[in-house]
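K.L.:
mind looking at a prediction? Sequence and model below.
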Amino acid sequence: METEDDVPLHLKSLAAFLIRHHSDQLRSITLSPDPKLHYPLYIDFAELMNEDPPLAHLVFSHPIDYLRFFDDAALWAHKIVFDKLKFEKAVEKIFIHVRINISGSPLECPETFPSIGHVRVKHHGILLTLKGTVIRSGATKMYEGERTYMCRKCKHMFPVYPELETRNSIVLPPSCPSQRSKPCEGTNFHYVENTIICHDYQEIKIQESTQVLGVGVIPRSTLVILKDDLVDIVKAGDDVIVTGILTAKWSPDLRDVRCDLDPVLIANHVRRTNELKSDIDLPDDVIMQFKQFWLEFKDTPLKGRNAVLRGICPQVFGLFTVKLAVALTLIGGVQHVDASGTKVRGESHLLLVGDPGTGKSQFLKFAAKLSNRSVITTGLGSTSAGLTVTAVKDGGEWMLEAGALVLADGGLCCIDEFDSMREHDRATIHEAMEQQTISVAKAGLVTTLSTKTVVFGATNPKGHYDPDQSLSVNTTLSGPLLSRFDIVLVLLDTKNPEWDAVVSSHILAEGEPGKEKDEHLAHIWPLAMLRRYIHFVKGYFRPVLTKEAEKVISSYYQLQRRSATQNAARTTVRMLESLIRLAQAHARLMFRNEVTRLDAITAILCIESSMTTSAIVDSVGNALHSNFTENPDQEYAKQERLILEKLKSFEEFPDIISME
């Protein structure tokens, strides 16, 4: 380490900035026990901009040199802190890297925060920030970071850094770079033994988020190089914001393929945004608006719930049951761990089986808009590798590239034309739906990836739907796959003249010019507000079942098990878990932290809708012709009485519930 007189002036000013603003980080680094680890020191660009604008501009415009200066300054500042903490078990460190966070600074503009598809030559060499999803993560390797040479003439020693553009080859300077008063101008250098410094190195590939792209735009991807402490902090499927230096790298030598320069981002700072959900911010006034809304509907809670549901796919008339099912699926239940340590999923899955023109795809598209993270695909256009994970060979090395279910981790995966998928491809999603993982053994890569995602499928029945046959026969989907869906709604076009008249008048009225939209929450909720509401209730409420709700769910499950002959594939223990999840989701939708009898009965009504042969007769009609009623609370009271009477007459449970 240099003495204070040897330290250049710019390093002193950088070190002074770090000591002033980040002494806590420097102190914790100094007191860490391992001297050979690479330690990150996080600073905000906005802070540097306020403190020293000219220096901030130099870091932005010449990051290759100034980020290196910053690292040297961090080591110098660490040395000062180390001298102060000598008696407190301080350990001197060799590697400290300054990581600059640009988010929230004046640099967060389209010029320095472009989409991956808009990266151009003009961005070369400046501090650039890219946002995307990790689709591939390579193995961790080692590379030569620097080696020291000595001038034979003046004995000056200097470091030489390998150049990425020329495949990490060492390029020596034309003459001796010593900073003396009289230039040495020596051209003969020799390598100093044992001065090679190696670094950890990993290549990942990030792709533009499909949600910000227009129709017909192919998502672009770019390579990102992670070094030292940044290695292995992200995995395939993560949403990331990467700040770094854009440079170029020669593409691999392949026969009959032109060798080009590929853009590469050498990362300085990586931030995972999976948990942050930064695209949705919830100010206090919005939360107050939600609470006020439920205060207004305190006496008629189901009327309030229906006002929320009207905002789901408002262009489709009626279909109350489907809208309720979509809301409950997106909100989901609470994940819990049983006594053996096995996780029981909280996410619900929904399958819409219906005749053409019943609005299945519209619900799929709208659900994708409501989710923070979503992937839409079709059964015919998806192979098992495209849905799960694929092994690709890159530069002689096998890597895993994430498919639709992995990319939708923590969000929603919509699969249209579910029946078009090959049988083998359908079998691959069994594990992804129930255990929420994908186990891979391809090309020597054996691993497990997380797929904590909601699966929303849509399919047409095979030919004309036959109510006398089981669901498996009508959809050609296997029993194990059907049992994994919490709700399977069958939408049959029965050509009801009254319904057709109402629907046609609604569609014609939609196109009338000058029709004012009522934005008040008591009528139809706008899309942005619905997204915020679903995001809020998922994070805020963890509903617990009351004894009464438990009794209702338990007795209904046992009744189903007794009467199930045709739908044996649906009435498994999974149905009981589905009932609990749906009841919890309904409690969240109703802005509550406990699952009451109302939620349990609603969950039963949803399951009843998905049974072709109902255990509780006449309680539910055709899901396609279900409409919003004027007095939902009165309507619910009738349905509740029907269900409770049926459960009460169940011979082994004479006193299940005291009917009110």
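P.N.:
Looks like it came in fine.

K.L.:
contacts, neighbours, all on C-alpha from now
P.N.:
OK.

K.L.:
assign residue 509 to helix, strand or coil.
P.N.:
Secondary structure, DSSP: H, G, I helix; E, B strand; the rest coil: residue 509 is helix.

K.L.:
quick one, what contacts residue 333?
P.N.:
Shown in contact with residue 333 (CA atoms under 8 Å, 6 or more residues apart in numbering): 346, 347, 348, 580, 581, 582, 583, 584, 585.

K.L.:
tell me the gap between the helix or strand hosting the fourth one and the middle of its chain.
P.N.:
If I follow you right, that is residue 580. Using DSSP states H and E, residue 580 sits in helix 573-589. Distance of helix 573-589 from the chain centroid (CA atoms, centre = their mean, to the nearest Å) equals 23 Å.

K.L.:
beyond it, next helix or strand please.
P.N.:
Sequence-wise, the next helix or strand downstream of helix 573-589 (DSSP H and E) is strand 594-595.

K.L.:
dropping in the other structure now:
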Amino acid sequence: MYLPEVTADDEIYRDMVTFLTTNHSDQLRSLILSPDSRLHFPIFIDFAELMNDHLQVAQLIFSKPTDYLPKFDFAAISAQRLILKDSPGGSSSTIKENVHVRISILGSPLESPETYPRIGKVRVKHSNILLTLKGTVIRSGAIKTIEGERRYECRKCKSVFPVYPELETGNIIKPPLACLSDKSQECEGNKFVPVENSTKFHDYQEIKIQESAQLLGVGSIPRSIRVILQNDLVDIVKAGDDVIITGVLTAKWSSDLKDVRCDLEPVLVANHVRLTNKLKSELDIPDETIIKFKKFWEKFSSTPLKGRNAVLKAICPQVFGLFTVKLAVALTLIGGVQHVDASGTKVRGESHLLLVGDPGTGKSQFLKFAAKLSNRAVMTTGLGSTSAGLTVTAVKDSGEWMLEAGALVLADGGLCCIDEFDSMRQHDRATIHEAMEQQTISIAKAGLVTTVSTRTIVFGATNPKGQYDPSQPLSVNTTLSGPLLSRFDIVLVLLDTKNPEWDKVVSSHILAEEEPVRVKDDEDLTNCWSLSMIRRYISFVKGYFKPTLTKEAERVISSYYQLQRRSGTENAARITVRMLESLIRLAQAHARLMFRNEVTQLDAITAILCIESSMTTSAIVDSVGNALHSNFTENPDTEYAKQEKFILEKLNLVDEFPGVRRLSG
């Protein structure tokens, strides 16, 4: 790339300087006052604002960014001089030459499919224009130093001119073949010497971004592209981050490896990088939808559990019944509130769910539907996931080691569904212990020692080892270790027992000839919730409510935990302090599901019922039946009153809650 000299009478250049001094004078003043002149400084510009003020400049930057973005950087230096001349800032004020204009296209006309395509749709026609790509960082390379400019002197005419590296051939600066000075036509010299101490160096990093698999159809392979970060852009993203990158698409010769054809590979040279990690779990929820939610709960204010069941029926509607599983899936996706304890340790808010069941009990159906409900989900199977595919792997690329993110890292801030959980090797299962509890993965591979975040919900499904034996502990039936089982908040066992009445009801449901109901978002929420509406509801309650425990809820949870500790011999692997934290998380999730900001006695008892369903031998006998045969009741509030009285009697708390007898009566 040969940069043309900027002349004083260049009208476009003057427009650039005018725009910067008029609209970004505050940024420029802060640069001038910065003490270290060796740093690289960004100036952030909104492309829509540039179009409004100087349309011609905006058009040239879009159509010829390779030529005009460097001019914009020079214009920022001239703008600094003008500002410093008008308002001197003292001896500490200096002109910063390492300044870079960073252009964001969000909210501008460039946010169109032509200039904002999917990574898999990038073609040759997108080269040499201002292009924006969205994806997830799956690989981040080491930070290197490259030559950015070197000056040569012509031996014939004694002119000095800069030479820049060529990206296509690997960022190597080669001596020019002919004189590049203004007198080149008269000179025609071909011998040059490098000027001493004239080389400028830049920070350089290569990353790889991949398009989201959720935006693709079945059978499509997520495509990826290399991105080059330079100067102030290096080291601002890591594996697993969601990014929107604006830059210039060019080509680079792939590395010269044995028995590998050397091709031109598309590369995006980044100009602006925006992290969107905070937006992972957020949906655009209009005010009308929030009003619908509030009206829905006002309607069911006298029978709140009936309203809750109306919401739960929208979860995996193709599976008949399984009320306990649907409640567990909803509570897991909503999750509790993350907090920091007195010692400064973070206590996770995300819940984990494991379904253990016989073939044909609908485990994979729930996994797939949960992935649809989450805004960021990764589906994988235990058989096809090695420890590298689940966590992080070190790969060698062009002679250099890089970290490539696995399923748990890519699901950071979302949901990771692992089917056939028992198919993983023992070594591979052990790698997710830290990821599930501490929500980090510590890596020490190929000399790379680091830690990455995995703030994700783990939803696993597995078949029992042979015929499920209720007399044996869960760890024996599933071949999963006790430490791994203790990390799951809920472990539901779905046993396919021969129940003629249940088989008759299920077969009638499957053979029903009526057409499926088409649900629209603008319909009443009383009877039917669409998939998009239930997604919005889960996203809204997760972000809006931060429930706190009431005294009654604390008393119920504490009494149940103590009872389990006294009687827990069969489930010793699961009855740990983690179970107490699970109870709190599930109670908070139920309060969110019920559209409340405080955890009441009802939420605490519902959390106990979920935990009881996940125990092989119950501390509260006969309170919960087979999770597979659990169905929605006609009067859930009346049913709950009976369960509440029964549980409080077992916990010896009836005298502390005198209203229980009245409720159940």
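P.N.:
Nice, thanks for sending it over. Values in this document were obtained by computation on a predicted structure and should not be read as measured data.

K.L.:
and the TM-score between them?
P.N.:
Here the TM-score for the pair of chains, by TM-score structural alignment, normalised by the length of structure 1, is 0.95; 653 aligned residues with a CA RMSD of 2.1 Å.

K.L.:
quick one on the thing from earlier: make TSV from the contacts of residue 333 of structure 1 and add distance to residue 354 of structure 1 and neighbour count to it.
P.N.:
Shown next, in TSV, are those (distance: CA to CA, whole Å; neighbours: other CA atoms under 10 Å):
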residue	distance to residue 354 of structure 1	neighbour count
346	26	23
347	23	28
348	20	28
580	26	26
581	24	27
582	22	30
583	25	32
584	27	31
585	24	32
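
K.L.:
hmm, which two among those residues are most spread apart?
P.N.:
Across the contacts of residue 333 of structure 1, the longest distance by CA to CA is 12.5 Å; it joins 347 and 583.

K.L.:
mind listing the helices for the stretch 351-500 of structure 2?
P.N.:
363-373, 387-390, 407-410, 426-430, 432-437, 474-478, 482-485, 500-510 (DSSP state H, counting those that start in this stretch).

K.L.:
single out the most deeply packed of those.
P.N.:
Comparing the helices of the stretch 351-500 of structure 2 by mean neighbour count (mean count of other CA atoms under 10 Å), helix 407-410 comes out on top with a mean of 29.

K.L.:
that helix: average distance to aligned residues in structure 1?
P.N.:
By mean CA distance after the TM-score superposition for structure 1, the fitted helix 407-410 of structure 2 averages 0.7 Å away from its aligned residues in structure 1.

K.L.:
what stretch of structure 1 does that helix fall on?
P.N.:
The aligned range for helix 407-410 of structure 2 in structure 1 is 404-407, by TM-score structural alignment.

K.L.:
so in structure 2, which helix runs the longest?
P.N.:
As assigned by DSSP state H, the longest helix anywhere in structure 2 is helix 65-86.

K.L.:
which bit of structure 1 covers the next helix or strand after that helix?
P.N.:
Later in the chain than helix 65-86 of structure 2, the nearest helix or strand by DSSP H and E is strand 99-104. On structure 1, the counterpart of strand 99-104 of structure 2 by TM-score structural alignment is residues 96-101.

K.L.:
mean deviation, that stretch versus structure 2?
P.N.:
For stretch 96-101 of structure 1, the mean deviation from structure 2 after alignment is 0.8 Å (mean CA distance after the TM-score superposition for structure 1).

K.L.:
all strands for the stretch 351-500 of structure 1, in order.
P.N.:
374-378, 389-394, 397-402, 412-416, 437-442, 445-450, 454-459, 487-491 (DSSP state E, counting those that start in this stretch).

K.L.:
so can I have TSV of those strands showing distance to residue 243 of structure 1?
P.N.:
TSV is the format used below for these (distance: least, CA to CA, whole Å):
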stretch	distance to residue 243 of structure 1
strand 374-378	24
strand 389-394	24
strand 397-402	22
strand 412-416	28
strand 437-442	30
strand 445-450	26
strand 454-459	31
strand 487-491	43
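
K.L.:
dump the helices of the stretch 351-500 of structure 2 to CSV, plus distance to residue 199 of structure 2.
P.N.:
Output for the helices of the stretch 351-500 of structure 2, formatted as CSV (distance: least, CA to CA, whole Å):
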stretch, distance to residue 199 of structure 2
helix 363-373, 52
helix 387-390, 41
helix 407-410, 40
helix 426-430, 49
helix 432-437, 46
helix 474-478, 64
helix 482-485, 56
helix 500-510, 75
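
K.L.:
ok, which of those helices comes nearest residue 320 of structure 2?
P.N.:
Of all these, helix 500-510 sits nearest to residue 320 of structure 2, with 6.6 Å by CA to CA.

K.L.:
how much does that closest one stray from structure 1?
P.N.:
Helix 500-510 of structure 2 sits 2.1 Å off on average (mean CA distance after the TM-score superposition for structure 1).

K.L.:
so where is that helix in structure 1?
P.N.:
The alignment of helix 500-510 of structure 2 onto structure 1 (TM-score structural alignment) covers residues 497-507.

K.L.:
just the helices in the stretch 151-300 of structure 2 please.
P.N.:
184-187, 287-299.

K.L.:
who are the packing partners of the last one?
P.N.:
If I follow you right, that is helix 287-299 of structure 2. When contacts are defined as 3 or more CA pairs under 8 Å, 6 or more residues apart in numbering; DSSP states H and E, helix 287-299 of structure 2 sits against helix 304-312.

K.L.:
how about residue 464 of structure 1, what's its match in structure 2?
P.N.:
The alignment partner of residue 464 of structure 1 in structure 2, by TM-score structural alignment, is residue 467.

K.L.:
before we move on, what about residue 249 of structure 1?
P.N.:
By TM-score structural alignment, residue 249 of structure 1 lines up with residue 252.

K.L.:
one step back: the helices of the stretch 151-300 of structure 2: which one's closest to residue 400 of structure 2?
P.N.:
Here helix 184-187 is closest among the helices of the stretch 151-300 of structure 2 (CA to CA), at 40.9 Å.
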